[in-house]
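Enquirer: pasting a predicted model and its sequence here:
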Amino acid sequence: MTCRFAVLAAAGALALAACSDGSGESGEQAVTDLERIDTDGAADAAAKTLPAGDFGALTLGAKVAGPQGDEVKGALSNATGNFADVRSYVACPAGMDPCNPATAPEGTVFTYVHVVHPGEDNDPTSGDGEGNTSSNVERATEFRLTMPAHGFTGEAGYSKAEALAAVGAKADVVVTCHEGGLVWTVSAGDGGDQWKQAEPLTFYWRSTVPPAGPRDAYAIFANYTAAHGPGPYPAADASAPNACATPAEPR
């Protein structure tokens, strides 16, 4: 494993349970070791955590139709095999149909959506399907962009209902910036259920830059290894801000 794809444990340690109030039977707030800010590094990670929206609360418009249609399907893989199916698309704001970047008004915000199934989704017609060659995914802990999120508005999130179904009430999903890109760290703590084989989890982020075509710009960390694959990706635009970029990083 390289540092680039190490699980952001410090950030994950700081998330409050996304799908639960975390209260115990006594009515007191339950605090796990993952939620304690007891080091300078943890405090620094807390400052970098982005507010996470709920995909289920979004109302989207039509999808962008690219060279592969209005959805990009593929696998996140490495030399060992495939570790996830991923289905991605980009949508215009609610009420915009069709969604054509060439004619979209200036300032249009595009929502990039990625539905990730660790291992496979058991549907041979989607993603990698029957071609999956990884061992059973017992624990997936991270989904990320491996390239800068050009035009990122600062709005990102995931499906809280899917996180609850996959991981349970102790699910911690933390969104952070890293090298101009985005990282979603998924944790169930030291025990409990985990995000694992064939459990879909939807992630999203928003950009003022439309997709320029599929790029190998996404990754999952599953079974303690990183696996990469394609998805819609915006072209670099020097005039578009990136909420994850620092002055020293590409926008």
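Expert: Sure thing, it's come through.

Enquirer: CA only for contacts and neighbour counts going forward, please
Expert: Will do.

Enquirer: just to be sure, residue 141 is in a strand?
Expert: Yes - under DSSP: H, G, I helix; E, B strand; the rest coil, residue 141 sits within a strand.

Enquirer: how near is it to residue 169?
Expert: 16 Å (Cα to Cα, to the nearest Å).

Enquirer: dropping in the other structure now:
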Amino acid sequence: MALGACTSEADDTSATDLEKANSDGEAVAMANAIAAGSFMDLQLGAKISGPQGPEPKTVFSTAEGNFADMTSYVACPAGMDSCDPANAPAGTVYTYVHIVYPGEDNDPTTGSGNGNDSSDVERAEVFRMTRPAVGFTGEAGYSKAEALAAIGPKADVVISCDNGALVWTVSAGDGGNQWEQAEPLTFYWKSTVPPSGPQDAYQLKVNYTEANAKGPFPGEAAGATNACMAQGQ
């Protein structure tokens, strides 16, 4: 059984690592790529509970309508049974987790609500920040198991930096199965700075348009580093 588990993890990794660029955008992402961790390998502690609770929900929208739901949370390291930034020890690293549902998550009480407010989502390609990742430690990743479930073994996800912001490029090649309607995909990144509340900081390129959303994001912090900026990206 142990051998089987190791084989499964190895297959998972090889199937989702970006191996070649199929477009100019992917070539740029490859050039600036950072190592992608696996969400399944994370060991997290308690979640921060803010004004909207421990798992705030939001929606990616444009003037024309809503295109996706997102559930987020921010967790302290494993072993911390309570996650209160006001009382957290110095050096605490916070893990920001974002679960993106193209179209909707089929829960009428959250996000886009009952039914899809936009046309059917046929292709989601990029999840990214729209501002520099304050306190970014250099560690980020996604759920490789979910990428395989949504897209199949051809799934390619690469993480890159763009002027200090993190970008997850999701490639499924041309035609065939894509990251599409009601297929959740989890992304994460780590910061030394806790969230200051929901901010307009996230964007999803979906159905060839750019939809924006608020979500937990670090506030400004004097002296906080950003691994993207350290790389000149």
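Expert: Nice, thanks for sending it over. Predicted, not measured: the structure shown is a model, and the values here were computed from it.

Enquirer: re earlier: more crowded one of residue 141 and residue 169 of structure 1?
Expert: Neighbour count, other Cα atoms under 10 Å: between residue 141 of structure 1 and residue 169, residue 141 has more, with 24 against 18.

Enquirer: what lines up with residue 69 of structure 1 in structure 2?
Expert: Mapped onto structure 2 by TM-score structural alignment, residue 69 of structure 1 lines up with residue 53.

Enquirer: then residue 215 of structure 1?
Expert: Match for residue 215 of structure 1 (TM-score structural alignment): residue 199.

Enquirer: longest helix of structure 2?
Expert: What stands out as the longest helix in structure 2, according to DSSP state H, is helix 2-16.

Enquirer: what ranges do the helices span in the stretch 51-200 of structure 1?
Expert: 160-167 (DSSP state H, counting those that start in this stretch).

Enquirer: what segments of it are strands?
Expert: For the stretch 51-200 of structure 1, strands defined by DSSP state E, counting those that start in this stretch occupy the ranges 52-54, 60-63, 72-78, 81-93, 110-118, 140-145, 152-158, 172-178, 181-187.

Enquirer: list the contacts for the residue positioned nearest the centre of structure 2?
Expert: By Cα atoms, centre = their mean, the mean C-alpha position of structure 2 lies nearest to residue 187, the distance being 2.6 Å. The contact partners of residue 187 of structure 2, by Cα atoms under 8 Å, 6 or more residues apart in numbering, come to 39, 97-100, 140-143.

Enquirer: which residues does the equivalent of residue 55 of structure 1 over in structure 2 contact?
Expert: Under the alignment (TM-score structural alignment), residue 55 of structure 1 pairs with residue 39 in structure 2. Contact partners of residue 39 of structure 2, counting by Cα under 8 Å, 6+ apart, are 141-144, 186-188.

Enquirer: one more time with 7 Å, if that's ok
Expert: Residue 39 of structure 2 makes contacts with 141-143, as judged by Cα atoms under 7 Å, 6 or more residues apart in numbering.

Enquirer: number of residues surrounding residue 28 of structure 2?
Expert: Around residue 28 of structure 2 there are 13 residues (other Cα under 10 Å).

Enquirer: for it, pull up the helix or strand it's in.
Expert: Residue 28 of structure 2 is part of helix 24-31, with elements assigned from DSSP states H and E.

Enquirer: after that helix, next one along is what?
Expert: strand 33-34.

Enquirer: same for that next one, what does it pack against?
Expert: strand 156-162 (3 or more Cα pairs under 7 Å, 6 or more residues apart in numbering; DSSP states H and E).

Enquirer: compared with structure 1, how much does the strand it packs on deviate?
Expert: Strand 156-162 of structure 2: mean distance to aligned residues in structure 1 after superposition is 0.4 Å, counting by mean Cα distance after the TM-score superposition for structure 1.

Enquirer: is it true that residue 227 of structure 1 touches residue 221?
Expert: Yes - the pair residue 227 of structure 1 / residue 221 is scored as a contact, 6.4 Å apart, by Cα atoms under 7 Å.

Enquirer: thought residue 120 of structure 1 was touching residue 126?
Expert: No - checked against Cα under 7 Å, the pair residue 120 of structure 1 and residue 126 is beyond contact range at 9.2 Å.

Enquirer: more crowded one of these two?
Expert: More crowded of residue 120 of structure 1 and residue 126, by other Cα under 10 Å: residue 120, with 30 against 17.
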